[in-house]
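Engineer: Sequence first, predicted coordinates after that:
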Amino acid sequence: MSASRSAWMLNPEGSGAGDDVGAELTRSLDKSEVLNKLNMFYKRKEMQRLGAENGLDAHLFHQAFVSFRKYILESQSLSADVHIILNDICCGAGHVDDLFPFFLNHAKQIFPMLDCMDDLRKISDLRWPPNWYPEARAIQRKIVFHAGPTNSGKTYHAIQRYLSAKSGIYCGPLKLLAHEIFRKCNDANVPCDLVTGEERVCVDPEGKQAAHVACTIEMCSVNIPCEVAVIDEIQMIRDPARGWAWTRALLGIPATEIHICGEDAAINFITELMYTTGEEVEVRNYKRLTPVTVLDYALESLNNLRPGDCIVCFSKADIYSVSRQIEAQGLECAVIYGSLPPGTKLAQAKKFNDPDDPCKILVATDAIGMGLNLSIKRIIFNSLVKPSISEKGEKEMQAITTSQALQISGRAGRFSSVFKEGEVTTMHWDDLRLLKEILNRPVDPIQAAGLHPTAEQIELFAYHLPDATLSNLIDIFVSLSQVDGLYFVCNIDDFKFVADMIQHIPLNLRARYVFCTAPINRKQPFVCTSLLKFARQFSRNKPLTSDWLCKHTKWPFTPPGNIRELVHLESVHDVFDLYLWLSYRFMDMFLDIDKITLLGKRLKLTTGY
């Protein structure tokens, strides 16, 4: 029987001289029998363990096996050594484990990183984050945790220490909070600069940096020493997307005193985390300054609204529906939700708070939970179900957590407002019992802090894997990363979404990484398309001017006539913000900061909010 009829062979090296040797030395192989032996190999725990030791986690092991099986079963010719090993296994003279060297060799051809696995593991070792910040480790920092519920004065006391210091940095979760501290500081005759992703304000007319700065948490410096740092809303250290920023600030800011503000549920975890840096935590507890009562009745109808009411919705569609129903009754209402520009939120808050303004009803999302001082008498939950993203990246509808419910409820009857007592209820009777149950549950303690791969770490990966895409580099990094029980790697889906979207555009790795970290909502097609065009123009080394952006966005605009037009103008505002965000990273290419800032202000007037 000829070799071509008795065996199928493949020589991965491409030489055909010895292809028939295996068939000449052994019997013909039955494909169904070989498939059975390959499946036995795949199911062997020992083989999976060996694969893991050589860099093949469960996902990569499966991918490598599928490719290896295809190579064995679909090749017209096999190398002699593979053919002989398979024959021995099928005859009972060998064991399926004998295939492992050939399997591993095949895996290295499709996963080149396996040859430099030791180096890659060292780069992605995230077990000792405190060691990443030598400036902070070089000083003995005093850690003060101001713990308490909303409206307890915890942030107030931390800010008082910040104002009295010779130098300081405030780190907040929102641009609104950074703006508030910036104004408060300068109103107290303490010169303070403002730094957010899209904005830089230097109070010194000559551009000299002030001793105090108010910033969004992602923008804090871990290289500039100061006397006092305030890290607000520390419980967000567990946020699946942004938690890394709180971890970086807490471990890395080289301040003599670190003042942390947040929920009681974070105390034990922060204390344990600081133990790894050799720093003790002083806890200062605060109680709420004004009472909040959960009512025994639901609102039932918008006809029962009264001045000082705030209806909380968890979708933009509900926001629009409820606000239109209120306006149909001849009442004015202010509207606040997350994607509104910060200036618009402040304007709506001012409208609602103004005692001389007839607008005394507020419709809002949980965006009011942080960052706005509002004169609310009664919080009314329109529903208790909020959309969320699961660990698999899938959209889910879940009841709000106790932490979220407390944060939102706590906006009623704030100490600084005209209402000294607050009330909380629901729109529907069916929700009221559940709300009481949620509010009475203990807040889940924080278990871990977020981390995120840095540009430098990804560049080192790219050095070893020059042909890998940025999305693949991130995937490999996360699969190999080692973290201890105090940390987790933050969700990278948004990063990968942008990486895949701009992969075809020729950019150097550092620029590509920066574009991928741009804060965009991937549910907004116009914003995503704009980012793509920004990257393409950047790659051609063509400056992005205000004229170019106006042409892209079809400026100027008329006031929106319906909800769809309003939503589009919000997207346009986000594109302007995206331009400003990129301008501070690529100042030589995004040239017209002042002009785009002015256009953004004019756009706010156009929206009518």
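Structural biologist: Cool, got the structure. Predicted, not measured: the structure shown is a model, and the values here were computed from it.
Engineer: Going by C-alpha atoms from here, please, whenever you check contacts or count neighbours.
Structural biologist: OK.
Engineer: And the helix or strand harbouring His62, how far out from the chain middle?
Structural biologist: Counting by DSSP states H and E, the element that carries His62 is helix 58-74. Offset of helix 58-74 from its chain centre (Cα atoms, centre = their mean, to the nearest Å): 33 Å.
Engineer: Comparison target below:
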Amino acid sequence: MSQQFHSPITAVLGPTNTGKTHLAVERMCAHSSGMIGFPLRLLAREVYDRVVALKGENRVALVTGEEKIVPPDARWFLCTAEAMPMDRDFGFVAIDEAQLAINPERGHIFTNRILHARGRDETMILGSESLRPLIRQLLPDAEIITRPRFSTLTYVGPRKLSRLPRRSAIVAFSIEDVYAIAEMLRRQHGGAAIVMGSLSPQTRNAQVKMYQDGEVDFLVATDAIGMGLNLDVSHIAFAALKKFDGRRRRRLTLSEIGQIAGRAGRHQKDGSFGVLSGSISSDELQVEEIERLEDHDFPTLDWLYWREAEPDCSSVDDLIQSLEEGPGERLLQPAPEAIDLAVLKRLAQDQNVRKLVSGSDDVRRLWEAASIPD
């Protein structure tokens, strides 16, 4: 994409609830074709449903790691960032939650989309204000627009589960905690919806609908809720401020807390956040942290994760070597070994697999197999 087009690039930056995604959907629908890459399957599905209502089912595609709906006449594509078809020509292209380029597991994908995903007529990068210095340096021609939050966000301190207000979302960081909290809410309040990435698309969509339709007043979710889901949440309660990130158990960064807490309050409706008091909650927020969260004042990013997006497929060894090469740019850091590369290395050790790979087409096919999500 990046070689084909030199369209205007706009970086729309700001905290949660600023209408960034809504703006991108409006802009996309004004073009003859378009694509938006999202951080979350559930968010791609949510926007897909909205665009289908505007454009018709036969003109809109949904492409994620677990769902693929691509009608022959599809012109508007809603995708997860990983699943964006980068070889197609679109009038408009956007990447949402671009600050995820700092994520150890998926960051290199978002960096690649920031640097290379381009629309023929218009390109938008949506993300946190923390991206501003990097956008200025990596994309000097981009126009940067800052959007203020529509509503205020207020810290209200610790609260017991039984004292949480209606339309609350409780955020936990393990499947066990999610189900334990949901069970307690069912006993005390009569019901709760559950949103986790590990649920099937049908189950997840049904749970969100149950909450949105008001059948239950409480939602229990993992931190995936922070990735742009437009839910009618008035209060966010953190069951913990620490999580296991795949490598170690650590405290959430201020930006991560802000991304999740910011889901409270939609449009003009103010929101609140706090921690869940009791045995599950691990620690409190400090006064200076609360002030920065309420002001959406987060540290700027100094670099992004990077990995070669078009690796050398001459041989399996060449493929692995090019995927492990450094970026040669001080604002980019080599990405930690992601699952797809670990799988590729494991397959490459199997001599039976090696015998099946005789040319570059086979190498590409092997890399595609290793890259299949989950």
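Structural biologist: Looks like it came in fine. Only a predicted model underlies this, so the values are computations on that prediction, with no experimental measurement involved.
Engineer: Give me the TM-score for this pair.
Structural biologist: The TM-score (TM-score structural alignment, normalised by the length of the second structure) is 0.86; 356 aligned residues with a Cα RMSD of 2.5 Å.
Engineer: Pull out the buried residues from the helix holding His62 of the first structure.
Structural biologist: By neighbour count with 16 or more other Cα atoms under 10 Å, helix 58-74 of the first structure contains the buried residues Leu60, Phe61, Ala64, Phe65, Phe68, Arg69, Tyr71, Ile72, Leu73.
Engineer: Onto which residues of the second structure does it map?
Structural biologist: Across the second structure, nothing matches helix 58-74 of the first structure (TM-score structural alignment).
Engineer: Toward the C-terminus from that helix, list the very next helix or strand.
Structural biologist: Using DSSP H and E, the helix or strand that directly follows helix 58-74 of the first structure along the chain is helix 80-91.
Engineer: what's that next one packed up against?
Structural biologist: Contact here means 3 or more Cα pairs under 8 Å, 6 or more residues apart in numbering; DSSP states H and E; on that basis helix 80-91 of the first structure packs against helix 21-25, helix 31-43.
Engineer: So which of those is nearest Tyr337 of the first structure?
Structural biologist: When these are compared by Cα to Cα, helix 31-43 sits nearest Tyr337 of the first structure, at 51.4 Å.
Engineer: And Glu294 of the second structure, how far from Val287 of the second structure?
Structural biologist: Separation of Glu294 of the second structure from Val287 of the second structure (Cα to Cα, to the nearest Å) stands at 11 Å.
Engineer: rewinding a little: switch the buried residues of helix 58-74 of the first structure over to CSV; also include distance to Leu406 of the first structure.
Structural biologist: Converted to CSV, these look like this (distance: Cα to Cα, whole Å):
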residue, distance to Leu406 of the first structure
Leu60, 43
Phe61, 45
Ala64, 49
Phe65, 50
Phe68, 54
Arg69, 55
Tyr71, 58
Ile72, 60
Leu73, 60
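Engineer: Serialize the helices and strands packed on helix 80-91 of the first structure to JSON lines and add fields for mean neighbour count and distance to Thr256 of the first structure.
Structural biologist: Output for those, formatted as JSON lines (neighbours: other Cα atoms under 10 Å; distance: least, Cα to Cα, whole Å):
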{"stretch": "helix 21-25", "mean neighbour count": "20", "distance to Thr256 of the first structure": "73"}
{"stretch": "helix 31-43", "mean neighbour count": "15", "distance to Thr256 of the first structure": "56"}
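Engineer: looking at those helices, which is closest to Leu295 of the first structure?
Structural biologist: Nearest to Leu295 of the first structure among these is helix 31-43 (58.9 Å), distances taken as Cα to Cα.
Engineer: Now do the closest one against helix 80-91: the angle between them, please.
Structural biologist: 90 degrees (axes from the mean of the first three to the mean of the last three Cα atoms, to 10 degrees).
Engineer: What range does helix 31-43 of the first structure cover in the second structure?
Structural biologist: Going by TM-score structural alignment, helix 31-43 of the first structure sits over no part of the second structure.
Engineer: okay if I get the helices and strands packed on helix 80-91 of the first structure as JSON lines plus distance to Ile376 of the first structure?
Structural biologist: Formatted as JSON lines, those follow (distance: least, Cα to Cα, whole Å):
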{"stretch": "helix 21-25", "distance to Ile376 of the first structure": "83"}
{"stretch": "helix 31-43", "distance to Ile376 of the first structure": "61"}
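Engineer: how close does the most centrally placed residue in the second structure sit to Gly226 of the second structure?
Structural biologist: Nearest residue to the geometric centre of the second structure (Cα atoms, centre = their mean): Pro39, 2.3 Å. The gap separating Pro39 of the second structure from Gly226 of the second structure is 10 Å, by Cα to Cα.
Engineer: Same question for Arg106 of the second structure.
Structural biologist: 16 Å.
Engineer: try Phe92 of the second structure
Structural biologist: For Phe92 of the second structure, the distance to Gly226 of the second structure (Cα to Cα) stands at 25 Å.
Engineer: more crowded one of these two?
Structural biologist: Using other Cα atoms under 10 Å as the criterion, Phe92 of the second structure and Gly226 rank with Phe92 on top: 26 against 22.
Engineer: how about the more buried one, what's its partner in the first structure?
Structural biologist: By TM-score structural alignment, Phe92 of the second structure lines up with Val228 in the first structure.
Engineer: now the host helix or strand of its match, how far from the chain's geometric center?
Structural biologist: In the assignment (DSSP H and E), Val228 of the first structure maps to strand 226-231. Centre-to-centre, strand 226-231 of the first structure and its host chain are 24 Å apart (Cα atoms, centre = their mean).
Engineer: So which elements touch that strand?
Structural biologist: By 3+ Cα pairs under 8 Å, 6+ apart, strand 226-231 of the first structure packs against helix 154-164, strand 168-172, helix 243-252, strand 255-262.
Engineer: okay, the third one sits on what stretch of the second structure?
Structural biologist: Taking TM-score structural alignment as the measure, the second structure aligns residues 107-116 with helix 243-252 of the first structure.
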